[in-house]
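>>> structure of the sequence below:
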Amino acid sequence: MRGRCVNLYGFQSTHSFYLIRNQDDPLGTWAADDREAYLAELLRLEGRGRHRYSLCRQCDSGPARFRCRDCLDGGMLHCQSCFVEAHRYLPFHRAEEWNGQYFVTRSLKSLGLRVQLGHSHESANQCIAPAPAPGDDFVVVDFNGVHEIALDFCGCYSSGTHTQQLLRAGLFPSTSRNARTAATILVLRHWHLTFLESKCSVYDYFYTLARQTDNTGLSGLRDRYDEFLRMTKEWRNLQMLKRGGRGHDPSGVAGTQPGECALVCPACPQPGKNLPSDWVNHPPEKRFLFAAFLAIDANFHLKRKAISSEQKDGGLSDGMLFYSPIGAYMRHVQKHWNMRQARSRCVAHDAVDKPDRDARGTASSGIGAVDCARHNMKRPLSVGDLQLGERYINMDYMFFRSISGSELVQYFVSYDIACQWHVNLWERMAAYDNELLTIDSGAKYFVFLVPKFHLPAHIEDCNIQFSFNLTRFVGMTDGEAPERGWSATNALAGSTMNMGPGSRRDALNDFFNDQNHKKIISFGTAMLRKVHEAAPLVIETQQALADLESGFSPETIRAWTQMAVAWEAAATERPNPQPNPFESRAKPTFLAGVQRQLAEEAAVKEAAGTESAGAVRDGMHVTELIAGGLQLEEQQRSLAADMSALGAHATDRQRTSIVERSTKLRRKIAAWIDIQLQFFPVVEQLRLADDAARARVAAQAQTVPGVRVGDIPLWLPSAIKQRVGATEKTRDGCTEEILMFEYKMRVGEGNEALSTVRRLLLLRSHLYSQKDRNASGVRAQTRSNTRIKVVEERIRRAVAQYQTAWRALRVLGKELQRDEWETTLQELKAEDVRGMPRMHFGDPARQRGSTSRSSAAAPADEAAVGLDATASQAKRTRGTGSTLGLSWIWVRQAESRNEGDPEEMDEALRIEWARTRARALRWNEELDLLEEEMRRILAFFSWRAEWWESRPAVQGTAEGGRDTAGGRAGIRAASGGAPEGPTRII
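Here you go, the predicted structure:
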């Protein structure tokens, strides 16, 4: 297409729309306009191109038949002597010879090139007494292939050993005795970074190089994989030792202390390195700034098959980095292997209660690790192999070894099974009777918590006792650091599974050290981002708390604060003996309670051998499947609400967040459906029928058929029963027992949603009242309206959850012939979603029909108006009371209390106040922690730079040693002290 364009000066010029089209679709433009030209040029490279002369252009005498595939000379042809001379110091370039019809591959060795090592005399380039490699046969692995070369060692007395000559030439020998194979330092560095970034195995990497040399398999190239594998192991170990400063220590490698070569977290408290001298004297309310945040977890992707043994493959970095010394670790495991382990008193944890699952045929069923919970960095000596699931004897060793010898006093420990693991922890420590695993628990302060993502799967008590959100001094730590790290590490599972024990530990140690390194160099931008997020939220949450507290008397706030402080002070006691400010005294059976009851019943049946056939498929009980479906329903509702809340001016970050959440939820649903089909095969037919119907509708509308993730039907048993015909009900898989499982869960879900609706309606009433009494001015009114809108959105979500549960109960009740649920869980219509009339709050002004500003201006009692109430409904509720009367959602509460009893209102507001206070405290703590962490990072970098500068020079390599130490010191100083660095900016 061609068109007419007008430039900035008003002149018209004829142009194609090439530039615009190229920007919009560069690949399509290339395919349409340039592909043929590219192909022609590539074919031209296969021949001589413009170099068709017969004599060498360099000497004008010899026949020009040779060219180099790696030199940037456009494929110029040379004679043999000139070609060899030009590659005297480029022995690993690839040569080709023109045979009159096409180019054939030739080696520089066959053309007469000999590589001279070790000769440093200025008078001559060749040694007068060269010593050819054994058998005049030497192979070098470079990043562009595997090369056979003719290599001569120097025979002069001052040239050093053959190994030294190779290393000084940048060639890493495969053995120190009569080496016949070497790899260039360049290819080893390239392999190392490739492994760390792409997790490519040595096998795949080496044979990629081999195919670069000969992609036909006809040249008879000898295999050097075993030699290259050995060199990569040695190179990895030497890099670790060099970067750990062992080359600068007079005691050498033998003097390496346990964990000394591991990169430690500069943001975590390190006594003597980044803490002030008086850190132990800070007041109790500030000691959390010097606490260690630890996160424990296991990974069952990183298995190892029963291949090789410690005797054959013990590794090269035993005890130097993250894995504890294997000898001591295995002696501990063997000594306490028969220690009894109590079964879970929380939900079933298969990794603990069923440790033999997926462990058959493996020497290691996975690994365990201890990370720093706030920065996702592995801690020294904190990793170990698991033999049979997530046994306490393994995880205890890693935990105690990680903190052994630490001078820190306060620890916050996150573990997804902390609720059961910590119970007899100190008794187990005493039973181990191991000095390395013994700490003075009486002199230290430990708080055990469950990571935020894992916590909802626990019983209700755990959700209170082990919550990060409700615990003082943890900031916004979520405890999920190991899970983020595993996502990168899991890519190593395929290659490490078939390694020997030592090689696998070396590979994982190396990878963990690199992960720590990448975390360290990203601290500047990461900390800046966190501060930008935390600073405004500190102000926002403090203001929200102040706004809420302004509506209560000082005595009420004082009483609630005393209750909250007492509960927080007893955080280390399990269970907490103090009254919980976050929960209601009146507790109907909620979903979590129903799930716990069903789990206990299933455990009893399983133990007695009376579990129904087909109740467990692929290791999952049908109750777990249904519970997972209910969670997915809630996530769909939440996502749909957030998507609808996106305005026309949403930021890229908001839109990206929605896309990422949609993708993750779609993956979760797909995985859940795979298991669902094992219980209910009929679902596949239902989904196919829906897809066909959707395709027909799309065809009529001429649109692309599809379904948003929030609209994907999950087909729980109630939905299946509602859809299938009477003739199909005998084979839909929904037995009466399964229907009863969902029935009980739906009753619990309905009770919980209804309780949430009531609590939020009461909060909205309070906010309306506060707005009328205290919000004067545009700014205050806007802030109040914003908070009310937030609460109203939460009400809508709770209402949607209740209505979903109610519709399912209507189907299930009919199938099971049960109607008792209808007495408490009625249909919730829009007009039912209204607050309790003021007379039920004991409001004298409202009861007297006061026409004061506070009573007349508010929409009744928030005012008994539903979320979708019309203006006429709002008008009818003004004045002395609500003509709509008391909604049925309040009837049972009103009947159980004396008229005018404000207990329901007080309890709902106390819970909301406690949560608002907790949010404000967490964000304030987070900002304090970030400030202290930034100070520690700078202090640690300064200490590390001084440490490198103090390293002694090594005899014979003084300049190289100084360069390494100085370079490392410079890197550390630049990371933390550069005036323009991100951390310095903060």
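>>> drop to CA atoms for contacts and neighbour counts, all remaining ones
Noted.
>>> let's check: the centremost residue of this structure is which one?
residue 484 (1.8 Å; Cα atoms, centre = their mean).
>>> skipping adjacent residues, who's closest to residue 457 in space?
Spatial nearest neighbour of residue 457, excluding adjacent residues (Cα to Cα, 6 or more residues apart in numbering): residue 347 at 7.5 Å.
>>> that neighbour is in contact with residue 599, isn't it?
Yes. Using Cα atoms under 8 Å, residue 347 is in contact with residue 599, at 7.0 Å.
>>> residue 759 in helix, strand or coil?
helix (DSSP: H, G, I helix; E, B strand; the rest coil).
>>> from residue 782, how far off is it?
Distance, residue 759 to residue 782, by Cα to Cα, to the nearest Å: 23 Å.
>>> more neighbours: which of those two?
Set residue 759 next to residue 782 and count neighbours by other Cα atoms under 10 Å: residue 759 wins out with 20 against 14.
>>> surely that one and residue 908 touch.
Yes. Using Cα under 8 Å, residue 759 is in contact with residue 908, at 5.3 Å.
>>> got a list of contacts for the one helix or strand residue 494 maps to?
Assigned by DSSP states H and E, residue 494 belongs to helix 493-496. Helix 493-496 is contacted by residues 200-201, 301-304, 504, 507 when judged by Cα atoms under 8 Å, 6 or more residues apart in numbering.
>>> next, the buried residues of that helix.
493-496 (16 or more other Cα atoms under 10 Å).
>>> go through the very next helix or strand once past it and flag the buried ones.
Using DSSP H and E, the helix or strand that follows helix 493-496 towards the C-terminus is helix 501-521. Residues of helix 501-521 classed as buried by neighbour count (16+ other Cα under 10 Å): 501-517, 519-520.
>>> contacts for helix 501-521, please.
For helix 501-521, contacts defined as Cα under 8 Å, 6+ apart pick out 196, 233, 236-237, 240, 262-266, 304, 307-310, 313-318, 321-323, 375-378, 489, 496-497, 975.
>>> quick one: the following helix or strand past it to helix 501-521, angle?
Toward the C-terminus, helix 501-521 is succeeded by helix 523-549 as the next helix or strand (DSSP H and E). With axes from the mean of the first three to the mean of the last three Cα atoms, to 10 degrees applied, the angle from helix 523-549 to helix 501-521 works out at 70 degrees.
>>> how about this one, so we can line them up?
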Amino acid sequence: MGYDGDGEHNLPTMPAAEGPAAIKIKIKKPKNENSTHPVKTWIPHRQKYLDALLQLEGRGAWWVSGCARCGAEDPVWRCEDCFGGRLLCFNCVRIRHEDEPLHILQEWTENFLHPRTTRDLGLRFQVGHPGGKYCPFAHLSPPKNGFVVLHHNGIHVLDIDFCGCPDSPAEPYQLLNVGWYPATWKEPASAATISLLRRFHQLNLQARLPAYDFYHALVLQTNGSGLRKPPDRLPQFMHMVREYRHLQLCKRAGRGHDLSGIAGTAPGELAVPCRACPHPGINLPDDWDTAPPEVAWIYRLILSEDANFKMKGRERSSRENDPTLGPGWAYMVAHDKYLEHLAKYVDQDEISHCVSFAALWSANNKRAKGLRASGVGSVSCSRHEMFRARGTGDLQKGEKYSNMDFLFFSSLIGVFLLTIVASYDIACQWSRNFWTRAKAMPTEMQLPDWIEILFKVPKFHLPPHVKSCHGPYSFNYTKGVGRTDGEGVERNWSWLNSAARFISVMGPGSREDTIDDLCGFSNWRKTVDLGNSLLHRLVLAIPQAMMHSRAFHAFTEGLREEHGEELQEWERTIRAWEKDPLNAASNPFEYAELTAESMADVMKRISEEDHLRVSQNGAAAMQVKPAAFLLAGMEIEQMQSEIALEAKRRNRTTIQATDLQRRRTLLLGKISALQDIQDTYMPGLSAFLAKQPAPSTVDHSRPETIKIFLPSSLPADVREGICLPGLVKNEEDLRQAQATEALRDLRSGLRTRTFAHRFKRKHLEGQGMYTKSRSLLEAIEERIRARQGMLDLRGSGEWESTYRELQKEDVRGMNERLMNEQEKEDNRKARALAGLKDDGTQDTDEFGEPVDLTVLFNLETGEGHRVLSWIWYAETGNDEVGADGKLHADIRVEWAKARARADRWREEVVLLEEEMRRTLVFCGWKARWWQERANVEREVAPAVAEGMRAYALEQADREDRWESKWKAQWAAVRERAKVALGGDVGNVEEEVMLPLEVELEEDGREELEFDDFEEAY
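Here you go, the predicted model:
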């Protein structure tokens, strides 16, 4: 839908696609002649503008010419709503407004303009007859108070006459014929113009303007000074608005074209369906239910369910006084059946929430006193975020199984698909005993036996769950869901919550009718924007699918030659897990637990030894805590390394310099504290140092250079004599644990660098070049320091086969290698062409460290015959065996994740192409549906029949235009998707690598005016 002015756009500005098959995106800006002019902070010629505004308060410049119509002298009447604002004489203004009852008039008297109305002219207005013709049998509206009409420019009191001819329609029909909506059926004395109701509908849906505020804006227009109080019609306005909402829902759903009329409306029939979702018999092929497994997954329905505790409902009115106009006809469930089901589970507890979200849920659910509804639950389609018909309902107290089950099953009435994916933030609990609870549902909600339901947790909500939930309930590892995140219903809440304030004070019926209308508008807005939204997603998905597929292919080829059997075993394990993730013995996507002794484990063991020593030697032993002392020393060493690295940073900012000084001060304090207690643990240290040559002056301004004396820094022959018994062994154990954890951190950092950067390419075509980050440098330093400590304490031995000396060429990711000489030469030539000086010296990074550029192995040529760094084979306590050459377990996990990423992105392209096809087919079906209704013959007046036919043909035409427009808009990208999907996973056709430019409208809603929403679907 289109709106005047600058609105909020559905589609953000999209970044350029990364990697191969980049698709250029050009945003089509709406035409706005003023959009290129900068906004000034001052108003040019503002004094002249102000003078012009003041002139309008008088008679203007033309009054001396006489009446603008007849030329009579001294005209004193002016109309605010007629063009030009010229003055007229009494006779002319009266004649001109015989058919304009809702204009605001002014009279020049006492040297200023006084407000007047058409009633002041003595005019009466005839309804029920064409303009200018009066009924000989006219009967008057209430003569004392007049007839009240609400219009854009205020609240009017008029004198009107109804037609009294023998065959005349009832008074409400006469009002409707002139575009006035009556406030009541019996003896109407008030009305609102339909154009006013339409405008409020726009503002209420788009700007969330409450009816109360809108009405009082009309009062302000009519009586800004408070001197001419208009009649109070707020209750009548509320009543008219509610009826208008309901009738618009019925009209858009074609109920006026059905022989059974509004009374024959079926449950959910007034809802706007998601045309991109599967609908058997409408947008699916005839043989969809017999498709093989490798194809059948594209016909899944993916739903999201959630509760929203912002949408509270206060205890106002009653259902007897405020019933729902269309119970269960749109999005809100029929209340009677809903309560009948809930009554069976009055004592049921709320669903317990997992981990981190429990506190948030508890906070949202507080202060339920005085509420009819503590919130709402709802079901929507996950991929397109459209509310499901009959899938929304009030929550009486908290989030119970009985509520959420009923809403879920209600949203599936009439669905006959083979598989449904159900996303819920507590699916891990909700899925338990699900089918047992399903048997208790009403008969019309029972699911066919063949339907399979897969339970998943939305991506954002999954991390706080316990570890055992992460694999089985993850969208990332589920086949056939593409890049669905399951969070669609959460984004719908942000839409509804903006209206929560005024909805909360409504009666039960008004509340449900308003929520129905808001959900309908949300669905309609997303329907109109399907052209952009699906195109946007496919534009981004194609290069991502190619990039991840090719990266996975190259990753696999790099391992296949020496580890082919392991790869086959990994593939078998993943396939078995995918078939039944809940019952699988292990999750192939989880890292193995660190079984080697970590620093925390060593600390625990040393503490237990301390406890035993205290129990044996009494209280005196409590002062000796060697583990804490050693840990403090090792922490100081780590801080010294980090500060020394930071001190090398070039072009340090003021903030960074301040932080460096703060850290140095903190480090100096820690060193001083350590030295104060060092004699307790190393009683012979002072005597040993006294015999050494005099050290150079200690530089307290650079505490990172101060030497820390731990057992490993002392000569082996005097070490035991200087330290307390067991201290050397304790440090040896801690150093080994430190080396183990540092190696694990180093691998983790390299994995992050390799995969999280999405294989960015810089400097060389087809290759990505990387330098070491600060975190990697720190991990390397810690690894080197720990190994050196072990070497000093243990000397050479078999342990060195696992904890090898770390060389700079060893620090590379699984998909990285050092540049060869030819590539270095190419890099030098590239620098020369770019005008960069090449003096033969080695480049350094911002910390002054030499840069040994590594590259991702060349994806274009499929290079994979390179040897992994030993850090990926090293045995550090995980379940791999490094000695026999088997791959590190972390590589298996990363390979499995890379496989899943490639599969999900490829599925996303397939799903989006299928959704585009379904959308176009749905448009064609809907056009034929409206064409059929254009020929429905109901027993109505000829004028009504003509309106019915015109409306149906208008809707059919819009569906045809949508189909043509979207088909052309998507054509190029759909063709690109087919080419990408048709190529081999690792060797996609080069045609797909060519740039493709597509055009997106900046705001899809601007293609359709809001009036189309009023008259559409």
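>>> could I get the TM-score for this pair?
Superposed pair, TM-score by TM-score structural alignment, normalised by the length of structure 1: 0.69. Supporting alignment: 752 aligned residues with a Cα RMSD of 4.4 Å.
>>> on that earlier part again, how big is the offset of the helix holding residue 494 of structure 1 relative to structure 2?
Here the mean offset of helix 493-496 of structure 1 against structure 2 after fitting is 0.6 Å, by mean Cα distance after the TM-score superposition for structure 1.
>>> what stretch of structure 1 does stretch 721-733 of structure 2 fall on?
The counterpart of stretch 721-733 of structure 2 in structure 1, using TM-score structural alignment, is absent.
>>> picking that back up, and of the buried residues of helix 493-496 of structure 1, the nearest to residue 622 of structure 1?
residue 493 (30.1 Å; Cα to Cα).
>>> could you report the separation of that closest one from residue 300 of structure 1?
According to Cα to Cα, residue 493 of structure 1 stands 10 Å off from residue 300 of structure 1.
>>> and residue 265 of structure 2, what does it touch?
Going by Cα under 8 Å, 6+ apart, residue 265 of structure 2 touches 255, 329.
>>> what does it align to in structure 1?
In structure 1, the residue paired with residue 265 of structure 2 is residue 256, using TM-score structural alignment.
>>> before we move on, what about residue 385 of structure 2?
Using TM-score structural alignment, the partner of residue 385 of structure 2 in structure 1 is residue 376.
>>> count the neighbours of the closest residue to that match other than its chain neighbours for me.
Of all residues not flanking residue 376 of structure 1 in the chain, residue 481 sits nearest, at 4.7 Å (Cα to Cα, 6+ apart). Counted by other Cα under 10 Å, the residues lying close to residue 481 of structure 1 total 24.
>>> what's the match for residue 481 of structure 1 in structure 2?
Using TM-score structural alignment as the criterion, residue 481 of structure 1 maps onto residue 488 of structure 2.
>>> go ahead and confirm that match touches residue 384.
Yes. Using Cα under 8 Å, residue 488 of structure 2 and residue 384 qualify as a contacting pair, with a distance of 7.3 Å.
>>> out of the contacts of helix 501-521 of structure 1, which are buried?
Burial by neighbour count, 16+ other Cα under 10 Å: within the contacts of helix 501-521 of structure 1 this picks out 196, 233, 236-237, 240, 262-266, 304, 314-318, 321-323, 375-378, 489, 496-497, 975.
>>> please narrow these to those residing in strands.
Among these, the members found in strands (DSSP state E) are 304, 377-378.
>>> follow-up on the earlier one: what about the match of residue 385 of structure 2, distance to residue 91 of structure 1?
To residue 91 of structure 1, residue 376 of structure 1 is 45 Å away according to Cα to Cα.
>>> just residue 320 of structure 1 next, same as before
Residue 320 of structure 1 is 38 Å from residue 91 of structure 1, where distance means Cα to Cα.
>>> same thing with residue 60 of structure 1?
Taking Cα to Cα as the measure, residue 60 of structure 1 falls 24 Å from residue 91 of structure 1.
>>> comparing those two, which shows the higher neighbour count?
Using other Cα under 10 Å as the criterion, residue 60 of structure 1 and residue 91 rank with residue 91 on top: 22 against 12.
>>> what residue in structure 2 is paired with that one?
Counting by TM-score structural alignment, residue 91 of structure 1 corresponds to residue 101 in structure 2.
>>> tell me the contacts of that match?
Applying Cα under 8 Å, 6+ apart to residue 101 of structure 2 gives the contacts 118, 125, 158.
>>> helix, strand or coil for it?
Secondary structure assignment for residue 101 of structure 2 (three-state DSSP): coil.
>>> mind checking what helix or strand follows the strand or helix carrying residue 874 of structure 1 in sequence?
Using DSSP H and E, residue 874 of structure 1 sits within helix 871-876. Using DSSP H and E, the next helix or strand after helix 871-876 of structure 1 towards the C-terminus is helix 891-895.
>>> and that following helix, how far from structure 2 on average?
Relative to structure 2, helix 891-895 of structure 1 is 7.3 Å off (mean Cα distance after the TM-score superposition for structure 1).
>>> for that helix, buried residues please.
Applying 16+ other Cα under 10 Å to helix 891-895 of structure 1 flags residue 894 as buried.
>>> how far out from the middle of the chain is whichever helix or strand comes after it?
Next helix or strand after helix 891-895 of structure 1 toward the C-terminus (DSSP H and E): helix 903-949. For helix 903-949 of structure 1, the separation from the chain centroid amounts to 21 Å (computed by Cα atoms, centre = their mean, to the nearest Å).
>>> what do you get for stretch 398-406 of structure 1?
Taking Cα atoms, centre = their mean, one finds stretch 398-406 of structure 1 lying 24 Å from the centre of the chain it belongs to.
>>> and residue 124 of structure 1, that one's in a strand?
No. Using three-state DSSP, the secondary structure at residue 124 of structure 1 is coil, not a strand.
>>> for the closest residue to residue 306 of structure 1 other than its chain neighbours, give me its contacts.
Distances taken as Cα to Cα, 6+ apart place residue 363 nearest to residue 306 of structure 1, at 4.5 Å, with adjacent residues excluded. Residues counted as contacts of residue 363 of structure 1 (Cα under 8 Å, 6+ apart) are 303-307, 387.
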